[in-house]
Each structure stands twice: as C-alpha cells, then as structure tokens.
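1. how would this look folded up:
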Amino acid sequence: MNSYIQKIFILFFLILISTTRTLGKSQENPNVDTIYRSPNLFESDTLIQLSITTDLRSLVRDVGKKNKYYRARLSYYLSDSIVSMIVQIKTRGNFRKDRGICAFPPMRIKFNKVESSYTLFHNQGKLKMVTHCQNKNEKYQQMLIQEYLIYKAYNLFTPESFNVRLAEITYKDSKNQMGPFKKYAFFIEDLEDMANRNGKIPRYEKKIHPDHTLIGKVTKLAIFQYLVGNTDWGVPTLHNIKLIAKTPTSRPIPVPYDFDWASLVNAPYAIPHEKLNIKSIHDRLYRGYKRTAKDLEYIFREFKMKKEALYDIYINNPYLNDKEKERVLNYFDEFYEIIDNPKKVKAEFINNSRTIKYKK
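-> Just a heads-up that it's a prediction; the model follows:
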C-alpha cells in the first residue's frame, strides 16, 4: 500500500513540474520564458514617449574632442506606471556636432545593464540617438522624420540594414537653466547587434574597393542611394558606411547610415561635394560602378516589386506632413520613370557610372 501511494505521489509531482514549466513558456516559442522576456526596442514601430533629465545646457555645449558623459534620468510610461533608469549621455558626431550647424547635436546614450533590465532598453549597451538639430525651426522636425524613414525604407530592401525606433522626447534641464521642450528623435541599432541579427560580424578595414564586396549587395545599395538622392557615402573610406561579413576573410556587405545629406531630408546645410559636378543635392547622381543592363534589371525588378510598399511607408506615416509626403512621392516617381526607360537607364546607370582607374 505504501509503495502504491509513493508511486501516485511521484506521478503527481512530475505532472506538477511539467505544468509549471509549460506555463512559464511562450505558446509561440516554447524556448522563451515569458516571465522574464521584455520587448526588444526595435521590435515595434510604435512611437516611444519618454523624458530625459540632465544638465542639459552643459551637455549640448560640450562638443569638443574631449567631451564627457553626463548623468541623466531616462523615463517612459508603461501602462499605468513610470519606468525610470539612470543613463549616461554625451554629444557625438562630426558635422552635426558643430554648433554653427546644430544647436542641439546628436547624442550617444550608455545604458547600465542592471538599471535597464526588464525594460524596453534591456541588453542595450550604447545607442546612437539622432536628434532635431535646431530647437526653434519646426522644419528640422520634418527633416528628422525624413531621415528616420530612409532607414525604414532601406529595411524594406534588405535585413542587412540598421533598425531604428522613433521617439518623442521631453528634455528637462536638471539645473533649470533651460525650460523643458519636446522633440522627435530616433535610436539606431548597435552595429554588433545588427551584424549578429544577420549571422555576421563587423569588419573595420578601410580601402576596400566596392567591387571587392558582395557585388549584388553594393549595387543595390548604390541604386537605393540614387533613389533617395544621397551622394554622401563611400565604401573605401567607410564614409557613412559600415561593413559586415560572414567571416574575417569573406567578402563584406556595406551597410549605409547617416542620410541627412539626402535630397529627401532636404537639409539647408547639405551641399554636394565639388568633385561630383552636381549643383544641388536634389540632382541625382549614380555613384555605383559599371554593371550590365541585365545585372541592373535584376535589381530594378526588386525595386519595382516593392514600389507600393515603399510608397506606403511614407503615405501611412502620421508624423510626416502632407507637403513633405507629396515631395517624396514626386521624387520617387522620377526614379521609377527612369528605371522603366532603357535609354535613361543606359544614360544614368551605365554611361554615367564609375569605372575602376588602374595606375600605370
């Protein structure tokens, strides 16, 4: 009898353990513990509303080479509660760090992994934050949304691209030397995280010729830059380009970032490089290397297939005003007219393409 009761007890105990484990797992993915899982920052396109409190006046003026991190409190609403954490923040960038260009420079936020555990920013180390540049001119708000949407558009064409997340930030000065104000900003995915997501590693070598990267990938990148009207990039110099690759010796994939000189953004400070022989950032210039019409058509086919989805990114965005939407769609219409015309394709993408110059 005792043996029978003992067997019943063991069976009940095993069922109890099994049930407990099942309840702790996600139904969609049984290998994920829902109790401990927090949403990833870049899993959603929903606008994040948060506040940053710091010595704001000192922070935005600290744009020298030896600029430092400032202690700040980052807070956001989650349901009916406030999530708050201590972070470190400092100015970053090159061109936009110049106070003659931007009164409010781009930022970099460093998270404490303990502080940010079980928050929207869990597993984040350092994140780039693109900011509004000027405080008083509302045009810069639309410029920021335009740059954000270029990242989203490139996501449409390849996962080997940086994810971004839009935020509306209330900035507060802890020393009350500036009044609080609210502006848009967006976070950019960390390079290593982007590489890992694609099963790749970052590569940092310079002087890699574009034709020594994966040809189809770099050609698509060059066509995309032509689509948005951006000439401010270069693979060999890693100018607004990062590299990722399967191994340290395999051909890398170039990944673009920093699109503020693109025609779509329409920044007043953006002037084409004099060597490009174009008068305005609105003049498209293909900066890819020569490909055959057949090779180009293969890539154009993807752009044509995704045309509706591309337009929808802009049409459905609630933060871009109607005037800006119309400007973008007209600019895209011009692109599609060109790639649908064999003569214009030859003129723009073949005859006007770059060629390798060999030293004698």
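
2. CA atoms for contacts and neighbours, from now on please.
-> OK.

3. can you give me the helices for the protein?
-> Along the chain, counting by DSSP state H, helices occupy 2-23, 56-61, 139-157, 191-197, 215-228, 293-305, 307-315, 322-339, 342-345.

4. who touches residue 154 in this structure?
-> Shown in contact with residue 154 (Cα atoms under 8 Å, 6 or more residues apart in numbering): 161, 224.

5. distance of it from residue 221?
-> As judged by Cα to Cα, to the nearest Å, residue 154 and residue 221 stand 9 Å apart.

6. What of residue 140?
-> Going from residue 140 to residue 221 by Cα to Cα gives 26 Å.

7. And residue 77, by the same measure?
-> Residue 77 is 37 Å from residue 221, where distance means Cα to Cα.

8. this one as well, want them side by side:
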Amino acid sequence: LKAAEMHKHNEIKLVFPCKPGWEYKDYVLREYLCYRLYNLLSPYSYRVKRVDFLLRDSANLKYAQKLSGFIIEDKEELAKRQNAKKTSFDFIDPDTLDPQIYLRVQLFQYLIGNTDWCTTTTHNLEPLLLKSGVIVPVPYDFDFSGMVNAAYATPNSTLPIESVRQRFFLGRYASYEELKPTLDFFREKKAALFEEVAAADYLSRSSRKALRKYMEKFYEVIESPERVEEHLLGKPADLLYAY
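-> Predicted coordinates:
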C-alpha cells in the first residue's frame, strides 16, 4: 500500500473472486488489467493495486483460503488527488462534460467491449467536478466487458448484440473531425497498451494472447476510416441519448 501511496486511505474497495476456481481468479485479474490500461490513457482514473491475501473464517480460525484480487482507491481520495470534488449527481447531461475526456472514456469502453455504463444515470461512472467547473467522468466496474469475458456477464439488453464479446460504440454522435484527435491519441498509445498486456505476468500466457487478439480487433477498426465510419459514426440519436 505504501508503494502505491494508498496506505493513508480510510476506506479501500477490495475486489476478489466471487467463486472458487481459476476462471474466476482470471476474471478478477483481467478486470484489474482494464483499470491499468485506463491509467495509461487518463490521469482521471482510479488507482489499483494487485494483492494476494488470506481469507480466514472468524468462527474457525484454522480455515484460511488464499485469494488473488485487487484494491481500488476510495472515490474521496480520487477527488482529492485530482484537486476536484466528488459529486452526488444522479443525472448528468453529456453536453456538460469535458468533450475530449468524454470521448476518451467512450472509446476506452469500446476498446474493452464494455456496454455496462451510462452517463446520464452515472452508472459505473464517477463524475468529478474540477476547479474549472468542468465535469470529467471516471469509469469503473469492468467485469461485464468483453475483455473480462466472464461467464456470468450478459450484454446490455437494449443493444443489438448477443454477447459481451461483441463491441458496440455507446458514444454520442460525433463527426469524424471531432473524433479524430481521440482516435489519434489511441493510436499513439497502442504500443504502451500492448506492452501493459505483455507485462501482465499475473495472467496466463493463453489469457494474455486472447486479450491481445481482442485488442487487435479494436485497432483494426480505428485504423481504418471506412470501419470508423461503419462502427463509430452516425449512430441514431434516440439510441445514444441515454449515454
């Protein structure tokens, strides 16, 4: 915790497998990697620290189970670190958000194949109010993403997809010119993102290989103007308004 500068926190969220088995450990560590990837893309992101720990039964101290998981910094600490204020908004107009940060969040969610979020209801987004008066959204909770690919995850029922592995862009309508700086940013970060996956030795080799392939499909889209037009632009306004 000291190494991660998280030792002074009063509250820390602990994420660990909900069931025994290697696959549930893999889900948790894949979600941890999603947080790490977004750390590379934005300073407005939750810090995480991977941990191994023993879970003991208070009624039977002889019983102990070793688990792998990660901790997430408290949202108050997140706000303090950004010199911002956490908000209690239950509804946010997307037009009030910092446009470039918002586009970055949208494209990151598309990268990891996550549709389990909503701007207007702040579902799985933490809105921070900066001193400038601008609101920035901080994404979290990625276990329903295609990157994690959990057996229990189901896609957003309002969308025309049948699996969480299918990507669907939930960004509001933007022209190619508006989206281009964000596309360029993700292209510039490509090597760093793939290096983070390659360095994730807490995951099996086969898991890392699968994640690389999944990310490569994302870059096949954003590196092709035709596929950007097909998958990221011109979505119906009535479908996107809720996001």
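
9. what packs against the longest strand belonging to structure 2?
-> Using DSSP state E, we find that the single longest strand of structure 2 is strand 60-73. Counting contacts by 3 or more Cα pairs under 8 Å, 6 or more residues apart in numbering; DSSP states H and E, strand 60-73 of structure 2 is packed against strand 12-15, helix 22-41, strand 48-57.

10. Tell me which of the ones you listed sits most buried.
-> helix 22-41 (a mean of 20; mean count of other Cα atoms under 10 Å).

11. Report the contact partners of residue 147 of structure 1.
-> 258-260, 264-265.

12. okay if I get the helices and strands packed on strand 60-73 of structure 2 as JSON lines plus distance to residue 121 of structure 2?
-> Below are those laid out as JSON lines (distance: least, Cα to Cα, whole Å):
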{"stretch": "strand 12-15", "distance to residue 121 of structure 2": "22"}
{"stretch": "helix 22-41", "distance to residue 121 of structure 2": "21"}
{"stretch": "strand 48-57", "distance to residue 121 of structure 2": "24"}
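
13. between those, which one is nearest to residue 159 of structure 2?
-> Across those, residue 159 of structure 2 has its closest neighbour in helix 22-41 (22.4 Å, Cα to Cα).

14. circling back to that earlier point, kindly reformat the helices of structure 1 as a markdown table containing distance to residue 182 of structure 1.
-> Output for those, formatted as a markdown table (distance: least, Cα to Cα, whole Å):
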| stretch | distance to residue 182 of structure 1 |
| --- | --- |
| helix 2-23 | 42 |
| helix 56-61 | 13 |
| helix 139-157 | 11 |
| helix 191-197 | 28 |
| helix 215-228 | 28 |
| helix 293-305 | 36 |
| helix 307-315 | 23 |
| helix 322-339 | 21 |
| helix 342-345 | 45 |
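
15. still on that earlier bit, what is the most widely separated pair among the contacts of residue 147 of structure 1?
-> 258 and 264 (12.6 Å).

16. These two - which one has more neighbours?
-> Taking neighbours as other Cα atoms under 10 Å, residue 258 of structure 1 and residue 264 compare with residue 264 leading, 26 against 17.

17. Could you check which residue of structure 2 pairs with that one?
-> Using TM-score structural alignment, the partner of residue 264 of structure 1 in structure 2 is residue 147.

18. correct me, but its match touches residue 110?
-> No: with contact defined as Cα atoms under 8 Å, residue 147 of structure 2 does not reach residue 110; the gap is 10.2 Å.

19. count of residues packed around residue 246 of structure 1?
-> By other Cα under 10 Å, the residues close to residue 246 of structure 1 number 17.

20. so what corresponds to it in structure 2?
-> Residue pairing (TM-score structural alignment): residue 246 of structure 1 is matched to residue 130 of structure 2.

21. That match reaches residue 98, doesn't it?
-> No: in this structure residue 130 of structure 2 lies outside contact range of residue 98 using Cα under 8 Å: 10.1 Å.

22. overlap in contacts of the two?
-> The contact sets of residue 130 of structure 2 and residue 98 overlap at residue 136 (Cα under 8 Å, 6+ apart).

23. contacting residues for the nearest residue to residue 154 of structure 2 once chain neighbours are set aside?
-> Excluding the flanking residues, the one nearest residue 154 of structure 2 by Cα to Cα, 6 or more residues apart in numbering is residue 164, at 6.2 Å. Each residue near residue 164 of structure 2 by Cα under 8 Å, 6+ apart is listed here: 113-115, 144-146, 149, 153-155.

24. try residue 343 of structure 1
-> Going by Cα under 8 Å, 6+ apart, the list of residues near residue 343 of structure 1 is empty.

25. And for residue 112 of structure 2?
-> 34, 145-147, 215.

26. mind running it again at 7 Å?
-> Residue 112 of structure 2 sits next to 145-147 when contact means Cα atoms under 7 Å, 6 or more residues apart in numbering.

27. Thanks a lot, catch you later.
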